[in-house]
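Chemist: Give me a 3D structure for the following:
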Amino acid sequence: MTPGTAAESTAQFRPDPASPEAVLTGLDAEQREAASSLQGPLCILAGAGTGKTRAVTHRIAYGVRSGVYDPHRLLAVTFTARAAAEMRSRLNTLGAPGVQARTFHAAALRQLQYFWPVAVGGTMPEIIDHKVRLLAEAARRLRMTTDRAALRDLASEIEWAKVSTLTPEGYLEASAERAEPGGVDHRSFVKLYQAYEDLKLDRHLIDFEDVLLLTVGILEDDERVAAQVRQQYRHFVVDEYQDVSPLQQRLLDLWLGGREELCVVGDAAQTIYSFTGATPDYLLDFTRRHPEARVVKLIRDYRSTPQVVQLANVLLADRTREQPRLKEPAPWPDPLRLVSQREHGPRPSITQHEDDDAEAGWIAEQIAALQEAGTPLSEIAVLYRTNGQSQVFEQALSSAGISYQLRGSERFFSRAEVREAMAALRTSALVAESEDEVPKIIRDVLSSHGWHKEAPQSTGAVRERWESMSALVALADDLHAEREELTMRQFLTELEERSAAQHAPTVEGVTLASLHSAKGLEWDAVFLAGLNEGLMPITFAKTQAEVDEERRLFYVGITRARRHLYMTSARARHSGGRGTRSPSRFLRPLRRELGMEEPTRRIAPSGGRLSPNARPAKRAVTCASCGTVLTDGTEVKRRRCATCPPRYDEQLFEHLRQWRAEVSQQMEVPAFVVFTDATLEVIAERRPRTDEEFLRIPGVGPRKLEKHGAQVKEQLASYSSAKPRGHEAETVEEGHDRVQ
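Modeler: Predicted structure coming up:
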C-alpha cells in the first residue's frame, strides 16, 4: 500500500483536477485530516517515513485552492535550504506557486535587509561566513593560546549561547553543567565571547545568529515594523519543529503576534541537534501553549519494510535508565509506534568483524552484491557516528572499484563540470531553437561536452565528471515525469533555485555520511557502521539525556533504510589488534528481536592464551535433525536447518497462525509484531505451560509474555483438548540441544 492508493474510500469519487478536493486525492486518512485542517493551531506528529512533507504541502495547496490562504501571505519555515527548495518545488507541482518557503535565517535576513534603513538607519553590517578568524584575533588580544580545532569548538559554543539567548553576562550561570568548550574554562570563555562581540561591533560585522537576534530586536522595539510583518504573513507552517531553539521560537512568537494561525510538524524521537540549542520542548508543550490545538498523528510508514520499522520501534521502546550513575530525570515522551505499509523485505543483518578494515571490506562486498542484484549505487549509503570514520570506507570502496560521494564535501553546484554544463545549457542554440522535450535537449547539449549514455570504466576525475552530468540528465527526466509540459526555461529556473539552495540532484555513487548529516534522506540500502560502545553511544555521552539523544540518532539511522538494513561493528581498531571493543548496547534489543545470541568476546594476550577474565564461549547451536552448526538467526531460533523437515505439529502451528492473524488485526499491526513464524514454530514444538518455559523460547520476552502469554496458553490448551495426545509432535527440551 502506498500513499497514492491509501484512500480507497474515495476511489469512486474523482473530483475535478482543478478543484480544491483534487489535492486531497490519494492521501491516507491521517494525512487527509492534517491537510484539510486549515484553521487554528495544528500539531502534526509525524514519524519517520510517514509522508509529513506530502501532508504539509497538500495542506498548503488545498488552502490556496480553496481561497483560505493567500499564497503570498503564508510563510513556511524549515531548517535547511534543501528542504525549503524541495517544498517550493512540490508546491509548484501542486499548483500553489508564490508561497514563501524559507529557513528561519533566510526569512529573518530578508526582513532585516528590508527594515534596516527605517528601523536602524545607515548601511547594514556585513555578514561573516565563519567565526574562526575573528575568534583567533580575539584570543590573541586576550593572550589565550588556542589551535584551530579548539577555535571551532569555541565558535560552536558561541552559537549555542546565542540561540539560547544568552549574552556573555548571562552565560556563566547557564553553563554550570556544560563541559568546558575547547579546553577553556567558563570564565575565560566569557571574556573571549565578549571580545569577539566587541570586534564585530568595531568592524561593523554580524554573524548568522545576529541575523535572528537583530530581527527579534527590531520586531520587539518597533511596533510599526512588527505590524507590517504581521500584515504580510497571516499563516505560518514550521517543519521539523522538534529542532527549534529558544531564539527561533522567540522570533516565531513575534511573527505570530498572539495569533494562532500556526501549523507545526515534528517528531520528538528525531531530536538529534540538542548540542546546537535545539529542543523538543516547544513541540511537546504545544497543546499547553495552544489549548485549542488539534493534534494529528502520522504513523503509517511508507518508506521502510515491516522488518526495518519493527527494529526502529523496538529500539525506542527499549529505552531504559542506561547506567546507575545517570541520576537526573530525563523526559522521554511516548514515541510514535510506526506501522509499515510496505511489503515484507529481507531480514536486517547484525554482524561483528575482527577489525575496522575487515568491517569495511565486508561492507564493500555486500555493496558489490547489491549492485549486481540491481540496486543502484546512488540508493546505497554507509552511515557512521563521526566524520573521522569515513577514511576506512573510502579506502575499501576505492579498492573494490565502487564509486562513492562524501556528503558534506565539495558542493555539487560548485563543481567545475556542473558550472560548465549549466553555462552550456543557458547559451546553446539547441535550447533556443529545438522543439524537442527537455530531457532530449539536455542529452544533446551535454553530449557535446563529453557526456555519454554509457558510464566510463575508469574511476577518479573522469568518472566523477560523468556522474555529475548524469545527475543533471536524471533531474531532467524526473522533472519531466512530474510536469509533462516542462519547458527549458522552467528547467533552467529550477536549476538556478537548486543552485542557490545547494539542493543537489542524485549523483551515482554510494553515499558516505555521518548520521547527523543523513537526517531527512533515505536510501534502498543502508549500512550503519562502527556500532561499538564509545561510538554509539559516543564516549562523551555521560548523562541520561545525552545517552537518550544517541539512541534517537541511531533511530534516525535505522529509519533511513527503505529495504536493506545492515548493522556492523568491529572487535578491534586495527588488524591484529586486541579485540577489546564491545558492540553497542543499543544492539541488544535488536538481537533479541531477530532471535540472535549475543556475540562472545575472547580477549587473547600476546602469548595467544585466553585471559583468565575472558567470557567462556557460548555453545554452538546445531540442527537437531542433521547436526549442522547453525549461524542464521532464524535457523538458530528454530533449532533446525531450513532444508530439514519441521519437528512440530503443523496443524497446531496453523492454529497458532490463525490466532495471530486475529490478534494482529485487532491491534492493527503486522502479524510478525505479535510473534514471528519462527517463534510460533518453537511454541508449537515445545508447547510451554509455565511462564518460565515461555521465556526460554527465543523471541518471547517479558513484554510479549505479559501481552500474549495467557492467550497462547489458552490456544494450546484448547488445541490439546480437541486432539488426542498421541498425535502430538515430539517435544525437544532446551537442555537436549545438541552442541559442538
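Chemist: Could you use CA atoms for every contact and neighbour count after this?
Modeler: Fine.
Chemist: now Q715: how far from S664?
Modeler: 15 Å (CA to CA, to the nearest Å).
Chemist: before we move on, what about T511?
Modeler: 37 Å.
Chemist: residues contacting the spatially closest residue to A136 that is not a sequence neighbour?
Modeler: Nearest in space to A136, with sequence neighbours left out and distances taken as CA to CA, 6 or more residues apart in numbering, is L151 at 7.0 Å. The contact partners of L151, taken as CA atoms under 8 Å, 6 or more residues apart in numbering, are V132, L135, A136, G182.
Chemist: Does L151 lie in a helix or a strand, and which?
Modeler: helix 148-163 (DSSP states H and E).
Chemist: structure for this one too, so we can compare:
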Amino acid sequence: MTPDEILQELDPEQVEAARSIGGPVCVLAGAGTGKTRAMTHRIAYAVSAGMYKPTQVLAVTFTARAAGEMRARLRDLGVSGVQARTFHSAALRQLQYFWPQGVGGQMPKLAEHKAPLIAEAGSRLRLTTDRTVIRDLASEIEWAKVSLLTPERYEAERDPREVPGGFDVATLSHLLRTYEDVKTERWVLDFEDVLLLMAGLMRDRDDIARQVRSQYRHFVVDEYQDVSPIQQRLLDLWLGDGDDLCVVGDPSQTIYSFTGASPQYLLGFTARYPRAHVVKLVRDYRSSPQIIHTANRLLAHVPRSARLELQAVREAGAEPTYREYADDEAEAEGIAAAVKAEIDAGIAPAEIALLYRTNGQSSLFEEALSSAGVGYLVRGGERFFSRQEVRDAILLLRGAVRAVPAGEPIGQSVRDILTSVGWKNEAPGTAGAARERWESLRALVSLADEVQARPAETPATLADFIAELDERASHQNAPTVQGVTLASLHAAKGLEWSSVYLAGLTEGLMPISFAQTGEEIEEERRLFYVGITRAKHELHLSWSLSRPGNTRANRRRSRFVAELQPDAGPAARRPPRRPARAPKARRQLPTVCSECGRRLGNLRERKLGRCSDCPPNYHEPTYEALKAWRKATAVEAGIPAYAVFTDSTLAAIAGTLPRGADALADVSGVGAVKLDRYGQAVLQIVADTRGQSPAAALEEYRDDE
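Modeler: Model (predicted):
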C-alpha cells in the first residue's frame, strides 16, 4: 500500500497522529476511538514512506492479546518485521539473548507462580500464611519490585496502613529479603526480575545498551497511563539519547495503581518533552450516543486536563437500563433470563458480557446462567491454548498435514480432522463442560475459515494454519470463543461487547469498601467508566438490596449510579421479584443453630439451620441419595454439580423432606427454573428414601401443581 492509501482509512485526527513522525508524540486516545488503528497505520505509513525500517520498530503494550492484534493489523497492511510485544516479552527476549554476554552461565528458569516461593519464605520466618494471605503477599511483592523499592526502601517508605495480611512493615521487609534468597537458591526468576535485570544490564554495560539502541530506533507504547516505574526506567534505557517515541493513553482509564502503575508519566509527558506533538482522539466508534452520554456524565466533574470528552459517531441506540433487585440471587436470575432472551433473539453469546467488581461475585451468576441453559466463559480462567481439547486438536492437525489433499479448503480440512475429538456442526444441547469443549473446537474452526478468507497470492494451507496457531500460542493470543463472558471490571479492560451487564453496583462494591481516600474513590469511578465504555449497543446496570435470605434491605445503590440516575424512584427501577413465577414471600432463614442454639455465622450455616461442626439434622439416606442423583445429572448435562444444587440446598431438602412442589419451592436454593427442571426427580428421591412409593409422590406433585 502507498502512504496515501494507508491514510485514506483514517479520520482527520488519526491522520494527524499517523503523519507525526520523528520526535516525541503523545496521542490521548479515548475509549473506542481507534487507537490501535491509529498506531498500526502510523507505523505502516512511516515504513511505506521510507522513514522507518520495520526491524527497527519496537511497539510495546500490556497484554499478549493486544500485541497479537497489533501484529495482525500490521500484517494486513503489508508490514512485517515489527516487534510488537508486551513489556515483559520484549525484555525477556533481550535478556535471554544478552545473558551469556552480560552475566554468563545458564540463565535461571522463569517461575510461573510466586506462591510456593512465598510460602517457603514465610515458613522460614515462621509466619502464618494461608492461600488468601499468600495471594495478597504476592501482589505486595510485585508492587514493591515494579515501584523500584528495595527491602530497605520498602521499610522506610511504605505506609504501615497499607501493608496486607496484618503484618507490620518490618516483617514484610524481612519477607522481601527472604523471598529473594529462596529464588536465588532455587535459581529462578519472577516476572519482575526480567524487567529489573534487563534494565540493570543496560545501565551497567554500555556495550549491551549500544547494541539494543542500534537495533531499535523507533518506539511506540500503548496504554501509557498504566506504565510502572520499572517499565519507564527500561523504556528510558531503550531510548538513550533518542526521542523517537510515540505514547498512547487515556488518563480516564487509569485503573491499575495497585500494581504500581502511574498516570503521571502520561500527564507529564509534555513537561518532559516540551516539543512533543499532542494529538487527541475523541471520536468514539464503539458505543451508541446514549452510552457515550452516560460515560461523559460520569466524568463530568473531572478537570478537562485529566479527561477526554468523547464524541459519539454511531447511530442512536437504546437508553441504558437501571434495575434494582431484592437480593443477589434475584439479580443473578434476572440477568440470566435477560441474557437468554437476547440470545434467543439472535445475539451471539460472545457479544454479551456480565461484568462485576470482584471475582468472588461470579459464582451466583455462573449458577444462574447454567440453570438457564446459557453457556459462559469466565475471563481469567484457564488459558485457551492450555485446554486439553485444544492441545489434542492441534496435535491431530499437525499429524494430518501431509495427508490433506492439495487444494482442499482449510476450513473443511479442519472440520474433518476435528470430528475425532468431538467436533460437530451442531452445538450440544446443554451448558457446562461439554459446551465449553465444543466452543473451543468451534473457535479453531472459525479461525481456519478466517485464515482461508484472507487475501493472498496463493491459497493458505493447513501448514499455514498451524503456523498461525503456533504464533498465537506463543503470545497467548486466543481466537474468539463463543459464550457469554463473565469478567471482573479490571479483566474487561481493552475489550468490547454488543451488550454489557454491569452487576452488583452497590456501595461497598462500587466503589469498593477499602477505597477510602479521594484518589482511591476516583480510581473506582474510572473503573466504572471502563465498564460503561465496553458496551457498543446496550448497557444494563443493576444492583440488589440485600444478600440472599436477608429479608431486610440493608444496601443502597452505588453513589455513581445515583449521579447518573438521581430522580428515578424505586418503582421505576425495580422489576418483579421473580418474573418466572407469581410473587411469593421468601422463607426467612434461621439465625440460630437448631442443635446448640449458637448464632449462625454465614449463609451456608443458615441454609443448613445448624453450625458446621454440629451433627447433621437431616435424613442422611435422603441426603446421600440426592448427592448420587446430582452427580449423575451433572455428568449427563456436562455441568458442575453445584449448578444442579449446592450441598446446602441438598441438606435443606433432606432436612425438611418436602412432600409436594410448594414445600420444595420453599427450600432456599430451589428457584422456579430448578423446580421445573428437577422438582419431579427430587420429590421421587425424597419419597423413596422415607418409605413412600414413587407413584404416590408423583401424584402429590401433580396435585400440588
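Chemist: care to give me the TM-score?
Modeler: Superposed pair, TM-score by TM-score structural alignment, normalised by the length of structure 2: 0.79. Supporting alignment: 575 aligned residues with a CA RMSD of 2.1 Å.
Chemist: Output the residue interval of structure 2 matched by the helix holding L151 of structure 1.
Modeler: Counting by TM-score structural alignment, helix 148-163 of structure 1 falls onto residues 131-146 of structure 2.
Chemist: and if you look at stretch 115-132 of structure 1?
Modeler: Taking TM-score structural alignment, stretch 115-132 of structure 1 hits residues 98-115 over in structure 2.
Chemist: so how far is the first residue of that stretch from its last?
Modeler: With CA to CA as the measure, stretch 98-115 of structure 2 spans 28 Å from end to end.
Chemist: if we can go back for a sec, tell me which of T511 and S664 of structure 1 has more neighbours.
Modeler: The residue with more neighbours, out of T511 of structure 1 and S664, is T511; 23 against 16, by other CA atoms under 10 Å.
Chemist: Run through who's touching the match of stretch 115-132 of structure 1.
Modeler: Contacts of stretch 98-115 of structure 2 (CA under 8 Å, 6+ apart): Q96, I134, R135, A138, W187, V188, L189, D190, F191, L201, R205, I208.
Chemist: buried stuff in it?
Modeler: Residues of stretch 98-115 of structure 2 classed as buried by neighbour count (16 or more other CA atoms under 10 Å): F98, W99, G102, A111, K114, A115.
Chemist: And Q231 of structure 2? What does it align with in structure 1?
Modeler: Looks like Q231 of structure 2 aligns to Q248 there (TM-score structural alignment).
Chemist: The helix or strand where that match lies vs structure 2, mean deviation?
Modeler: Assigned by DSSP H and E, Q248 of structure 1 falls within helix 246-256. Average distance, helix 246-256 of structure 1 versus aligned residues of structure 2 after superposition (mean CA distance after the TM-score superposition for structure 1): 0.4 Å.
Chemist: Mind checking what helix or strand follows that helix in sequence?
Modeler: Following helix 246-256 of structure 1 in sequence, per DSSP H and E, is strand 262-266.
Chemist: So which bit of structure 2 is that following strand matched to?
Modeler: Strand 262-266 of structure 1 maps onto residues 245-249 of structure 2, going by TM-score structural alignment.
Chemist: To what extent does the matching stretch diverge from structure 1 after superposition?
Modeler: After superposition onto structure 1, stretch 245-249 of structure 2 sits on average 0.4 Å from its aligned residues (mean CA distance after the TM-score superposition for structure 1).
Chemist: can you map out the helices along the stretch 251-400 of structure 2?
Modeler: 264-267, 269-272, 289-298, 328-344, 362-371, 388-399 (DSSP state H, counting those that start in this stretch).
Chemist: so L539 of structure 2 sits in a strand?
Modeler: Yes - if the criterion is DSSP: H, G, I helix; E, B strand; the rest coil, then L539 of structure 2 is within a strand.
Chemist: residue contacts, the aligned partner of it in structure 1?
Modeler: Aligned counterpart of L539 of structure 2 in structure 1: L565 (TM-score structural alignment). Counting by CA under 8 Å, 6+ apart, L565 of structure 1 makes contact with V308, R347, P348, S349, A525, V526, F527, L528, I558.
Chemist: ok, now how distant is L565 of structure 1 from I367 of structure 1?
Modeler: For L565 of structure 1, the distance to I367 of structure 1 (CA to CA) stands at 12 Å.
Chemist: before we move on, what about P71 of structure 1?
Modeler: 45 Å.
Chemist: So between the two, which is more surrounded?
Modeler: With neighbours defined as other CA under 10 Å, P71 of structure 1 and I367 compare such that I367 has more, 25 against 21.
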